[in-house]
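Undergrad: Got a predicted structure plus its sequence, pasted below:
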Amino acid sequence: MRWTHAAGRGLLVLAVVLAGCVSSGARADGGGGRGPLTLATAGDLTGYLGPLLAGWNRAHPAERVTLVELPDSADETHAQMTTDLRGGDRGRFDVLNIDVNWTSEFAAAGWIRPLPPTRFPLKTFLPPVVDTATYEGRLYAVPYVTNAGLLLYRRDVLDKEGVPPPRTWADLEHDARTIAPKYGLDGYAGQFLPYEGLTVNAAEAVYSAGGSILGDEGTRVTVNSDAAREGIGFLARGVREGWIPKAALTYKEEESKQAFQDGHLLFLRNWPYAYAVASAKGSKVAGKIGAVTLPGPHGPGTSVLGGSNLAVNTHARHPDSAARLIAYLTSEAVQRQVLTRGALPPVRAALYQDPDLIRRFPYLPTLRTAVLTAAPRPKSPRYDQVSLVVQAVVHDALTGRQTPAAAVRRLARELDAVASR
């Protein structure tokens, strides 16, 4: 997709207006300073971010932003960011586009600076996303994009069968076992490779069954419950019985999206970008898919709240410019472009009720519901360790190395060791 002249002019006007508005406000905590910046982010899969930053750079030649793209894997991006931040001094990155669940870790480590809430229009955001940017009651980042898992399905196949999309796990399991084989399809997949995506899928299963993993900012382990055994058991049973294909144990977001887009799956749990890409021209399933909120044991399930926040390195060269850039990227006009160019869910609440956007992105009302009812991943200053434990233990359950009950007991023990360090 290319910029239209009108969109380019609109962003240029917006940038000039923001320059005046932000310069009159208080500076970010820790001092001022304007000048060039670097913005570090995970790989930009849709290529939307470069043009957004070009709009800023045209209007702010003395505060040019250099985009640094890290790997698109969350784990690899986390590793590179933390290596740089642990190095002390300034490091390479001024502004960091971080996974929502890294905010607590980065804040507790002193790597990112607190931000004044009055400088950003937080009341215009979807309410759940603001909590992801706080730690111990202080704002350490600004929500940039949000996300919630959706269940994508082959609408054409379910229409032929005369059945609605699944509302419960029993519906999903039945259709994946009985309908998918009739059409030469695998039943259901998510992201089950042992990486951050598996932590998300496991948390959604536990949350949907009414359970939790950690409480009290990561100091209390709550996972040893019937709900956790039910949620992990649901996924493990799917692999054991075959309606979750064994190939799904190797899937991350892109691999699972590609399997669905190539017409191999009846159901897929993924982020909304997968719906947008699978609906695009050239996709084998374009015009044949739908999206609903995730099912649970007895009705609607619970998605994990995804997305990313923009944070300022404690040692940023120009913190005032960094805050101005964040204000620009979270403005309503730019947030609209985040959706229309990047297929990423914006944090501005008003955009979810825009009739033009709903016509273009028919899943928006469903996504809004999913975001408003989503739950965050467990907050912990040691989140990287928490996630590694969840990945390893749940993968052993999915591959049959441990029963779900044994896996939950082990999960509780190993998370307790992390929490008590």
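TA: Sure, I can see it. Numbering: from 1, shown residues only.
Undergrad: switch to C-alpha atoms for all contacts and neighbour counts from now on
TA: Noted.
Undergrad: who's in contact with Tyr352?
TA: Shown in contact with Tyr352 (Cα atoms under 8 Å, 6 or more residues apart in numbering): 358, 364-365, 368.
Undergrad: which residue ranges form the helices in the stretch 1-150 of the chain?
TA: 5-23, 49-59, 74-86, 103-108, 127-131 (DSSP state H, counting those that start in this stretch).
Undergrad: for the stretch 151-300 of the chain, what spans make up the strands?
TA: Ranges of strands within the stretch 151-300 of the chain are 186-189, 214-215, 220-221, 265-270, 289-293, based on DSSP state E, counting those that start in this stretch.
Undergrad: Mean neighbour count for the ones you listed - can I get that in TSV?
TA: Shown next, in TSV, are the strands of the stretch 151-300 of the chain (neighbours: other Cα atoms under 10 Å):
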stretch	mean neighbour count
strand 186-189	28
strand 214-215	18
strand 220-221	18
strand 265-270	26
strand 289-293	22
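Undergrad: Check it against this one:
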Amino acid sequence: MRWIRAAGRGLLVAAVVLAGYVTSGTQAADGARGGGRGPLTLATAGDLTGYLGPLLEGWNRTHPGEKVTLVELPDSADETHAQMATDLRSGDSRFDVLNIDVAWTSEFAAAGWISPLRRDRFPLKSFLPPVVDTATYDGKLYAVPYVTNAGLLLYRKDVLAKEDVAPPRTWAELERAARTIAPKYGLDGYAGQFLPYEGLTVNAAEAVYSAGGTILGDEGERVTVNSTAAREGIGFLARGVREGWIPKQALTYKEEESRQAFQSGRLLFLRNWPYAYVSASGRNSEVAGKVGAVPLPGPDGPGMSVLGGSNLAVNSHARNADSAARLIAYLTSDRVQRQVLTRGALPPVRAALYRDPGLVRKFPYLPTLRASVLSAAPRPKSPRYDQVSLAVQAVVHDAMTGHQTPEAAVRRLARELADISHRG
């Protein structure tokens, strides 16, 4: 799906669906009626790197009675979400396993669309600890982390070297370089994903989190955004556009547009997912060999990223829930997770892979990404996440375009989120 592209090819939000039927929201998927073994359907948003088919061929060769059919949904996370929600709401069982954006777990679990899973069937202790939290709701495991992601600050290391300036660790250092150094080299200063869509929700949440704030608490029941930290974070983004070190063109950027701007040599700094580092370092990039990556900066030091990636969940109406759980265990095994990285350029959830010397030589950003993931936080958890995200996008975009002050925007966002949280 788009978040694995956009959470990092990264929001390439994948959706896998396995068949099976659960009679109770507290019953584990593999113990449900219809919880046996048999063929499966795996639905995913567009697999842009083409890595997933070969992974599933390996499963199909060794599990002839449990063959998986891959169904690719639209590239766009919003379109994939809409199609999945429509099918699941109707009780459709054509998808067995859902590879869902990490931000959707709470919504799908609260709606009863996905089944709780037995923790002992999956190697959760082998995963990077923060990613497991994205797969839980109300204290239960409703999915298994498959791909993770964290935002990085990409920068032109050749330009900073000429200026004898270290990569920025704080917002003030980022602003100063974006405002004073970038114009000397004919570059724009800084960009992220600022079009009003899911990417802006991510960028806004990162700014709020980095300033020490939060947006929601208690699984979406408590609104916490009306704070000094939120005003500081949203103010940082709005100030950048107002002062010009964030170009107005960036207000139209999604992941790919921002990557292309950086890769074509038009930006000094870019917030994006690791896939953009891989692409910008490739042979066809105009900035190949000139790209560095560090954790996102914050007000007084390294900031905080939002966790991206996708989780594998079992449709509560899946036909073969035991096979679904077995497939998820296969896709999260060490061997397959290694291929997720080497074939798909997607960040794995297995912690040990980030310290593998061979992988670090091939993917030099892995240590930085590991540090970013370990300090990252999920997007606001809510059973009405789609509505929460739309509110954040609209309000923050108005602040960045100057239609509202950051202070007024935060007050408005608090009112809108309170209204969403009190809806039935």
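TA: Arrived safely, thanks for sending. These numbers come from a predicted model, not from an experiment.
Undergrad: about what we covered before: quick one, which of the helices of the stretch 1-150 of structure 1 is packed in tightest?
TA: Scoring the helices of the stretch 1-150 of structure 1 by mean neighbour count under mean count of other Cα atoms under 10 Å gives helix 103-108 as the most buried, with a mean of 22.
Undergrad: so what's Ser264 of structure 2 up against?
TA: Neighbouring residues of Ser264 of structure 2 by Cα under 8 Å, 6+ apart: 285-287.
Undergrad: Which residue range of structure 2 does stretch 192-203 of structure 1 align onto?
TA: Aligned by TM-score structural alignment, stretch 192-203 of structure 1 falls on residues 194-205 of structure 2.
Undergrad: what about the matching stretch, distance to the chain center?
TA: Centre-to-centre, stretch 194-205 of structure 2 and its host chain are 11 Å apart (Cα atoms, centre = their mean, to the nearest Å).
Undergrad: distance of Gln249 of structure 2 from Gln193 of structure 2?
TA: Plainly put, Gln249 of structure 2 is 11 Å away from Gln193 of structure 2 if you go by Cα to Cα, to the nearest Å.
Undergrad: Give the equivalent position in structure 2 for Leu325 of structure 1.
TA: When structure 2 is aligned by TM-score structural alignment, Leu325 of structure 1 is paired with Leu327.
Undergrad: Secondary structure element holding its match?
TA: Taking DSSP states H and E as the definition, Leu327 of structure 2 sits inside helix 321-331.
Undergrad: Show me what counts as buried in that helix.
TA: Going by neighbour count (16 or more other Cα atoms under 10 Å), the buried part of helix 321-331 of structure 2 is 321-325, 327-331.
Undergrad: Report all helices and strands that the helix or strand following that helix contacts.
TA: Sequence-wise, the next helix or strand downstream of helix 321-331 of structure 2 (DSSP H and E) is helix 334-344. Secondary-structure packing of helix 334-344 of structure 2 (3 or more Cα pairs under 8 Å, 6 or more residues apart in numbering; DSSP states H and E): helix 52-62.
Undergrad: What residues does Ser279 of structure 2 make contact with?
TA: Applying Cα under 8 Å, 6+ apart, the residues contacting Ser279 of structure 2 are 263, 285.
Undergrad: Looking for the alignment partner of it in structure 1.
TA: By TM-score structural alignment, Ser279 of structure 2 lines up with Val277 in structure 1.
Undergrad: Kindly report the same for Thr44 of structure 2.
TA: Using TM-score structural alignment, Thr44 of structure 2 sits opposite Thr41 in structure 1.
Undergrad: same check, this time on His403 of structure 2
TA: Alignment note: His403 of structure 2 maps to Arg401 in structure 1; criterion TM-score structural alignment.
Undergrad: Need the three-state assignment for that match.
TA: Under DSSP: H, G, I helix; E, B strand; the rest coil, the three-state class of Arg401 of structure 1 is coil.
Undergrad: Distance of it relative to Leu96 of structure 1?
TA: Between Arg401 of structure 1 and Leu96 of structure 1 the distance is 38 Å, computed by Cα to Cα.
Undergrad: hmm, back to that, looking at Gln249 and Gln193 of structure 2, which one has more neighbours?
TA: Comparing Gln249 of structure 2 with Gln193 by other Cα atoms under 10 Å, the one with more neighbours is Gln193, at 27 against 15.
Undergrad: now that one, nearest residue through space, not along the chain?
TA: Using Cα to Cα, 6 or more residues apart in numbering and skipping the chain neighbours, the partner closest in space to Gln193 of structure 2 is Lys254 (4.7 Å).
Undergrad: OK, contacts around the residue mapped onto the one you found from structure 1?
TA: Aligning on TM-score structural alignment places Lys254 of structure 2 opposite Lys252 in structure 1. Counting by Cα under 8 Å, 6+ apart, Lys252 of structure 1 makes contact with 190-193, 195, 197.
Undergrad: Brilliant, that's me finished.
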